[in-house]
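**Q** 3D, please:
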Amino acid sequence: MTGTAPGPAPAGPFSQAERDAVYRAIRLRRDVRGQFRPDPIDPAILRRLLQAAHDAPSVGLSQPWNFVLIRDPAQKRRLHDAFRAANTEAADRFPDRKALYSSLKLEGILESPVNLCITCDRSRGGAHVLGRTHDPATDLYSTVCAVQNLWLAARAEGIGVGWVSIFRHDDLRAALDLPDHVVPVAYLCLGHVTELYEEPELQARGWGRRAPLDDLIFEDAWGQVPRDGI
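**A** Here you go, the predicted structure:
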């Protein structure tokens, strides 16, 4: 008896409770910096989060991601030093807002029990990947989908996630011993949290505000307002 590939399954909406849970995770997801607790993450939960990331869509099913876990205190200190050097440079780029910038906590590298770097292997799938033939960056976009999957799953699990983007790439690559064809896409801090901001922290702290959705929707071409509303 020969096996057959599984075909399409019936599609339809989730139940109201399931839909509510999905939208709640999206709406209440936060970038965590200073609310981490030191207690460890259960390995079963961490495995579920990594599986959620691995379940992300990817161009040509190339799955270009890898997951580098960082738990060693000495390695965390090395990466924290790299962040501090880059953050000092970054503060100088906001001369009119430097005091506010310097008051913001922008990472939880030492406080969070688990750091995680999600990378993109630019060589995975070979020279020609279905769907990537005319836009080479789609493997990077795919990796960001994995990041978002993990972030939403973490919110549902009660795990906080903070994305640390203020690094010199060369410092990050050197610390993690990344091969030349592997790009660090997201450096994340993960841990249990007791409380979260009710709105994005940068909005709560006065750095910026979320734009109204209606200002961002066009139809058929750039700048054209939808005719019938949405």
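
**Q** contacts, neighbours, all on C-alpha from now
**A** Noted.

**Q** Where do the helices of this structure begin and end?
**A** 16-28, 43-54, 73-91, 98-103, 138-157, 169-176, 201-204 (DSSP state H).

**Q** Please work out which of those helices is packed deepest.
**A** helix 138-157 (a mean of 22; mean count of other C-alpha atoms under 10 Å).

**Q** Nearest residue to Asp171 in space, please, no chain neighbours.
**A** Sequence neighbours aside, Ala82 is the residue nearest to Asp171 in space, at 6.3 Å (criterion: C-alpha to C-alpha, 6 or more residues apart in numbering).

**Q** roughly how far apart are the one you found and Gln75?
**A** 11 Å (C-alpha to C-alpha, to the nearest Å).

**Q** same check, this time on Asp180
**A** According to C-alpha to C-alpha, Asp180 stands 20 Å off from Gln75.

**Q** ok, now Cys117?
**A** 13 Å.

**Q** And Ile166, by the same measure?
**A** Using C-alpha to C-alpha, Ile166 is found at 17 Å from Gln75.

**Q** one step back: output the helices of the chain as CSV; include the columns distance to Arg37.
**A** Converted to CSV, the helices of the chain look like this (distance: least, C-alpha to C-alpha, whole Å):
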stretch, distance to Arg37
helix 16-28, 19
helix 43-54, 16
helix 73-91, 16
helix 98-103, 21
helix 138-157, 15
helix 169-176, 25
helix 201-204, 18
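
**Q** To Arg122, which of the ones you listed lies closest?
**A** Smallest distance to Arg122 across the helices of the chain (C-alpha to C-alpha): 7.0 Å, for helix 138-157.

**Q** another one to check against the first:
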Amino acid sequence: MSDVPFSAEERAAVYRVIAERRDMRHFSGGSVAPEVLARLLEAAHHAPSVGLMQPWRFIRIRDTQLRGRLQALVEDERVRTAEALGERSDEFMKLKVEGISDCAEVIVAALMDGREAYVFGRRTLPEMDIASLSCAIQNLWLAARAEGLGMGWVSLFDPQALADLLGMPDGARPLAILCLGPVQGFYPAPMLVLEGWAQARPLEQLVYDNQWGVQP
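**A** Here you go, the predicted structure:
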């Protein structure tokens, strides 16, 4: 037990923000104050990273026309994904998959170039750079929820096309288009559950005891 434990109220706030985080697709315009955006990015920067490589790079998309080109990339992949889904194609096309034109801020989260130089913790698990960036994104997400802001992670895009559009060097790789900003309200449950696309599984189905597939 820590010598300086968090209070019951502080612990409750941590668990609440985790439980109430949502992958948002509906935004209400507005803006994010510079000092709030700075806090969110600082929270992301506090994420753990393998070998302390800090592979994250964040590109703030402030140009309206550039936003439109990002949105076009997403729309292209949305159509391709629908085609790949076969019988669920029409159902998928009814889903709202991004809020690029409506949100206050668009941030592309990417992996830096030169990652091959970092071996510590990655010799057998090179994908730990992705895990590290994902931790940074989750930090940003939770901080945004605590600030009363919505955030959505968009992954429907061709990584090379987006890298080319943003002038990324060889070896750099975009992982997420993040839509961030004020919302009218947060979904009471994950949007894909509300839309009937999928159902969340209970934790007890996903916890094993000593061996794969053995329930406690």
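
**Q** circling back to that earlier point, please enumerate the shared neighbours of Cys117 and Gln75 of the first structure.
**A** Counting by C-alpha atoms under 8 Å, 6 or more residues apart in numbering, Cys117 of the first structure and Gln75 have no contacts in common.

**Q** and the residue most central in space within the second structure, what is it in contact with?
**A** Against the mean C-alpha coordinate of the second structure, by C-alpha atoms, centre = their mean, the closest residue is Trp153 at 3.8 Å. Going by C-alpha under 8 Å, 6+ apart, Trp153 of the second structure touches 23-24, 176-179.

**Q** Which of those residues sits closest to Ala33 of the second structure?
**A** Nearest to Ala33 of the second structure among the contacts of Trp153 of the second structure, with distances taken as C-alpha to C-alpha, is Cys179, at 15.1 Å.

**Q** What is the aligned counterpart of the closest one in the first structure?
**A** Taking TM-score structural alignment, the alignment pairs Cys179 of the second structure with Cys189 from the first structure.

**Q** Which residue, other than its chain neighbours, is closest to that match?
**A** Asn115 (4.5 Å).

**Q** Gly148 of the second structure now?
**A** Per C-alpha to C-alpha, 6+ apart, closest to Gly148 of the second structure is Pro182, 7.3 Å.

**Q** which residue in the first structure lines up with the residue nearest to the centre of the second structure?
**A** Residue pairing (TM-score structural alignment): Trp153 of the second structure is matched to Trp163 of the first structure.

**Q** Give the equivalent position in the first structure for Glu20 of the second structure.
**A** Match for Glu20 of the second structure (TM-score structural alignment): Leu28.

**Q** got a list of what that match touches?
**A** By C-alpha under 8 Å, 6+ apart, the neighbours of Leu28 of the first structure are 155, 198-199.

**Q** Please apply the same query to Leu125 of the second structure.
**A** Neighbours of Leu125 of the second structure in contact, by C-alpha under 8 Å, 6+ apart: none.

**Q** Now check the first structure for the residue matching it.
**A** Using TM-score structural alignment, the partner of Leu125 of the second structure in the first structure is Asp135.

**Q** What is the distance between stretch 96-104 of the first structure and the centre of its chain?
**A** 24 Å (C-alpha atoms, centre = their mean, to the nearest Å).

**Q** For that stretch, grab the matching residue range in the second structure.
**A** Stretch 96-104 of the first structure maps onto residues 87-95 of the second structure, going by TM-score structural alignment.

**Q** Kindly report the same for stretch 55-65 of the first structure.
**A** Going by TM-score structural alignment, stretch 55-65 of the first structure lines up with residues 46-56 of the second structure.

**Q** Go through the matching stretch and flag the buried ones.
**A** 47-50, 53-56 (16 or more other C-alpha atoms under 10 Å).

**Q** I'd assumed Cys103 was in contact with the residue nearest to Gly148 of the second structure.
**A** Yes: counting by C-alpha atoms under 8 Å, Cys103 is a contact partner of Pro182 of the second structure at 7.3 Å.
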